[in-house]
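J.: here is my input; please provide its structure:
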Amino acid sequence: MLSGRGSKPLPADGPSLSGSLPSGTSFRLRIVAYLVLFSLLPVGVAGWAIARQSSQSEIARVDASLNAMLRAALSQLEMTLGQAERRAETLAASQPVRRALRARDPGALRAHARRNPNSAFYVETALLGGRAPAPAALATSVEAITGERVLGRVVVSVPFDRALAAELRRASALAEGDELVLTSGGSIVQGVARGAGLRISGGDPTDVDVDGVSYRAMAASLGTGGTASQLIVLRPSKTIDAAGRDVAWRVLLGALAALGAIALLGYAGAPAIARGRLSQQQRAQAARVLEHVGDGVVLVDRGGVVRFWNAGAEAITGLAGEAVTGKKLNEVIPGWRTVAALIPVGTGTARLREPARAKTVPVEIDGTEFWLSLTGVKFAEGTVYTFRDLTEERRLDELKSDFVTTVSHEFRTPVAAVYGAAVILEERGDELEDEARAELLGIIFQQSDRLARLVNDILVAGQLASEGLELVGGAFDAAALARSVIDETPVRLRNGVPIDLHAPADVPLVAGDGAKARQVLANLLENAIKYSPDGGRIDVALEPHGRFLRFAVQDRGLGIPHRDHERVFEKFYRADPQMRRGIAGTGLGLYICRGLVRRMNGRMWMTSEPGSGSTFFFELPFVQTPAATEALTRL
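T.: Here you go, the predicted model:
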């Protein structure tokens, strides 16, 4: 143990995270075990009370069972009544039956009744064929109609006979000793103790006596033409009492056995319990540490279920730990099985014995692609995966790759033009006319200027990123600057596209670096022309807005897809990196424009609709002088 001035030894019974077991903890736990042994008697009394409560629970369980059996019997009875109703409809629709009803022919109707048991035929109120339904029966009636004339009624009854009772018993799946009875007028007509009186009010379970035997009963009323009929399910009370006593004794004996076992285990296992508490403290401390780690940490058990998801994993993926824990990782991250096969997984116990290098792989979560650097460690309880988000770094790498490709293409064209013109002048300069030599020299000048601007854009972008760009403070005439930029735009670049300037008179001076503001406006104007391959007017507008002058460059060209609106001002970003439309560029122009505007205390934004064109805005502050304030008031 380390020691020094002011150091104090840990107390003998204090907590330790080194893995040693304090001696006092075991002694205290043994005392607690003795106290548990002496408390068995009052706990036993409490167990008896619990057993009595369990008996009441058994009655509730029986009531639920009676209710389920009654519902099943009623469902079967409804099916039987449905079949009777369909028989009545078939008979009512039969032409022979209709003719007999129309002719009021008792002989024919009695013949139909003989062929169709439990059926009766009425004309108005007169029974012409069959027998009227018995009082203890259910019946369904269907009118026989021709056009708008009612010929009579067909009645099919369902008698309360042994066949119906047997059918309902099978449907309700009665337990051994249970009974199902049908009553009519307060007397049992089918089932146990036929003829005995039995009537139950309401639909709640109740205790009844049937022919000297006690039952727990539940009933459902059946309406049969005003006659009070009921379907009743019975369970003998002695069966319920026996089951309740059995449950009570099982609960009591189980409670006593469990308490005895706990006491013995507490006495014998005190040291193990202490070590468990120590391990729990260490786990809790490790969990607190993991909650403050920026990397994602996930524990997956052997069945692939997430058991731990730290705050870093929540921050990276946007998935809350409560929503993820307990689910299979393959459900949380679609395609995880494929991803897991790519992740290097080491093995280890207390210390990692086989370190694994992290692997960067694409993972899709809720429709968003992440590039995660993952590694794993497998141990007895499952696998721990750690990861960090490299999506931004990956995107920058892709942008840089696109930038290298684009810049290579941008440099290749002017370099080839300069080289070609120089070779011609070198080899055939003396033979060329003055006009041809001047044209070649013009090519060299133009392409050299293009190369110089490309290099300058790359340098300015680097200076903006490193905060090393210096601007010249001052003031400039925005209207004159805009007019100059438009006039200096080469005719060959305009490609026949008209450019209109809209500016109010007497615009106050604008604060900022005039040269940089010219660079921003020229770049926006050049982009508007490039992205208007089919022509269309371009408007350059100046408009005061409070303490700022707003510049707007609007074209009627290709427009920008909505998905690219948030990224057009990013470094190296181009909406068409493969130049499928033949529109060249480094992807630095708008990044530089916004950086210059911000350095001049302004702001820049855009609006666009695909196929309808784009409008780029930027605002710069006015020079704050009394004269400028008065001019703004007039505007």
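
J.: CA only for contacts and neighbour counts going forward, please
T.: Will do.

J.: can you say which helix or strand has residue 392 in it?
T.: Using DSSP states H and E, residue 392 sits in helix 391-428.

J.: which of the residues in that helix are buried?
T.: Neighbour counts over helix 391-428 (16 or more other CA atoms under 10 Å) mark 391, 399, 402-403, 406-407, 410, 414-415, 417-418, 421-422, 425 as buried.

J.: same question for stretch 156-173.
T.: Those would be 156-160, 164-165, 168-169, 171-172, for stretch 156-173 by 16+ other CA under 10 Å.

J.: one more, so I can put them side by side:
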Amino acid sequence: MLDRYDQQLRQLESLLRVSRAITAQLDLTSVLNLVIEAAVDLLAGSSGLIALRDDDGTTRIYAAYGLAREIWPVFDDLLATPLSDQQALVHRLREAGASIGLPLRHVSALPLMFRGATVGVIYVFRAALNVEFTAEEHQLLTAFADQAAIAVSNARLFQSVLREKQHLDALIENSADGVMILDERWRIATFNRAMELLTGWSREEAIGRPCAEVLAIHTPQGANLCLTDCPLQRQPFEPNPVAEGWITTRDGRRLYIQSRYAAQRSPQGAFLGAIANVRDVTEQKIEAEMQNTFISVISHELRTPVSIIKGYAETLARQDAAWDAATLREGLAVIIEEADRLAQQINTLLEASRLQTDSMRLELSDWSVRPLVERVVERFAPQAGDRFTFQIDIPDDFPPVHADYERTRTVVENLISNAIKYSPNGGLIRITARVSGDFAIISVSDQGIGIPLEEQKKLFRRFYRVDNRLRRETQGAGLGLFLSRVIVEAQGGRIWVDSRPGRGSRFSFTVPLATPMLSDQMASGEIETATSVDHPESTVVTLPRMEPPLLEDHER
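T.: Now for the predicted structure:
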């Protein structure tokens, strides 16, 4: 009797030891291996396995003891047998054992129950005949099965949470926007790759630092919003607050960013943390500012000629004055000149608007470059006065080009106009042309103020003008170089600039020579063309869709 009591005590101690071990584990594989090994030991078996029910309702083997993985499939029929049919279980077991050469004669099946549902089954196999268990041993085995079910369920839950966390981490890391997570002390706990690229901070340096130090959003006046007006601290609390402002990156870039926050708070409103989605909206900000500036500038430029025309017309129409013929001619000449200027401004705006439909009409023909350049220079000579000297280095026998004459003239006019505007001290304006392959390269050089390298890539953007003193003193809407670029590219060419501050600038663009090259491209589908019904002599070139370069434009 004492030996029986000692055996039960040892079994109980073993159960407690195993229970502590398996409930301390959260890795599912480790838990299952501990459970099946302990179950085989407690039931004095030779081998065993654990089958779990998946979310789709199927049951499959997850772990085994004494059975190699490659023989697990032979127990599929056993898994499909009801646990209540002990005779059928033994029969299926013996069939499986015979197929793999193992003397398996008895099976004990312990269901794993969690919250009233079966999450799996422990199968323990013996080579000996069935041995009846006492009531105490049954109670012990049931307690073991309950502990094992809890441990397996916890491990599966942890595994599910871990997968979700890994999925979330992958989403955060691969997000195109910057993402950072703040803890309850406003310190950075997560900092993704996009945030590294955006701010110049590495995650190793950023994590653990205050958000106000790393992001440091500033107002145009220089105040740090993160310290003076943090959107997460505004009262009453906003559900999804937003902060916008300027930041200076560690590598010296100045960016305008938008940061959207999702905060976690306690029932009492205490801050528990937040996730921030940070986006670089510098281009959009500058675009909006430049469009506002454009509206102001163009309003002024349209109002000025209208005011001059009205003033001269009212003066000439005065009935109390008798104007001589010379005065009338002078006044009418001014009216005509200002009307032409007004018409040119309106045409420029219409052209820019027309480009948004991604098509323009090109009247392609063969013509000589030098006469066109001479005509443009002749037009600008009175405006240039004695301060400028024009030099045309284009041979008389330069090969003809195949392009739209009037639109190409517009490009040359824009370049020469800019050369005059941005050469306050005058100097030499040189126009050259040379052949390169199937294209003519036309260049306009000046001895003006030059363009900083960081500004050069923005010159051909819509509404863009270099921010300098001359920009504020000269007229222009920031459309000239943008239109020039579109015209040049519509003809199959390209346009670029070479410049250094204080050393002048050279703008160059290519025009196709009068060869079959352009026709071949159209035939091959590189450039789509169609004959206009209204203008059969014209060719309509459909441009590839160009996203309006944010706040980009060309006049310097």
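
J.: about what we covered before: list just the nearest of the buried residues of helix 391-428 of structure 1 to residue 340 of structure 1.
T.: Comparing the buried residues of helix 391-428 of structure 1 against residue 340 of structure 1 with CA to CA places residue 391 closest, at 18.3 Å.

J.: map the closest one across to structure 2 for me.
T.: By TM-score structural alignment, residue 391 of structure 1 lines up with residue 282 in structure 2.

J.: which residues touch its match?
T.: The contact partners of residue 282 of structure 2, by CA atoms under 8 Å, 6 or more residues apart in numbering, come to 255-257.

J.: can you check residue 407 of structure 2 too?
T.: Each residue near residue 407 of structure 2 by CA under 8 Å, 6+ apart is listed here: 362, 487.

J.: which SS class is residue 450 of structure 2?
T.: coil (DSSP: H, G, I helix; E, B strand; the rest coil).

J.: I figured it hits residue 498, correct?
T.: No - using CA atoms under 8 Å, residue 450 of structure 2 is not in contact with residue 498, being 9.0 Å away.

J.: who has more neighbours out of those two?
T.: Between residue 450 of structure 2 and residue 498, residue 450 has the larger neighbour count (other CA atoms under 10 Å), namely 21 against 14.

J.: for the more buried one, give me its contacts.
T.: Neighbouring residues of residue 450 of structure 2 by CA under 8 Å, 6+ apart: 422, 499-505.

J.: just name the closest of the residues you listed to residue 239 of structure 2, please.
T.: Closest approach to residue 239 of structure 2 among those (CA to CA): residue 501, at 49.4 Å.

J.: helix or strand for that closest one, which one?
T.: Using DSSP H and E, residue 501 of structure 2 maps to neither a helix nor a strand.

J.: was I right about it contacting residue 447?
T.: No - with contact defined as CA under 8 Å, residue 501 of structure 2 does not count as touching residue 447 (10.2 Å).

J.: the more surrounded of these two?
T.: Neighbour comparison, residue 501 of structure 2 and residue 447: the larger count goes to residue 447, with 22 against 12 (by other CA under 10 Å).

J.: aligned counterpart of that one in structure 1, please.
T.: So, by TM-score structural alignment, residue 447 of structure 2 is matched to residue 556.

J.: that match in helix, strand or coil?
T.: Under three-state DSSP, residue 556 of structure 1 falls in the coil class.

J.: any idea how far residue 522 of structure 1 is from it?
T.: Separation of residue 556 of structure 1 from residue 522 of structure 1 (CA to CA, to the nearest Å): 18 Å.

J.: and the longest strand for structure 2?
T.: strand 254-265 (DSSP state E).

J.: so which elements touch the helix or strand following that strand?
T.: The element immediately downstream of strand 254-265 of structure 2 (helix or strand, assigned by DSSP H and E) is strand 271-280. Strand 271-280 of structure 2 sits against strand 178-182, strand 254-265, with contacts defined as 3 or more CA pairs under 8 Å, 6 or more residues apart in numbering; DSSP states H and E.

J.: ok, which stretches of the stretch 51-200 of structure 2 are helices?
T.: For the stretch 51-200 of structure 2, the helices defined by DSSP state H, counting those that start in this stretch cover 76-79, 86-100, 135-173, 193-199.
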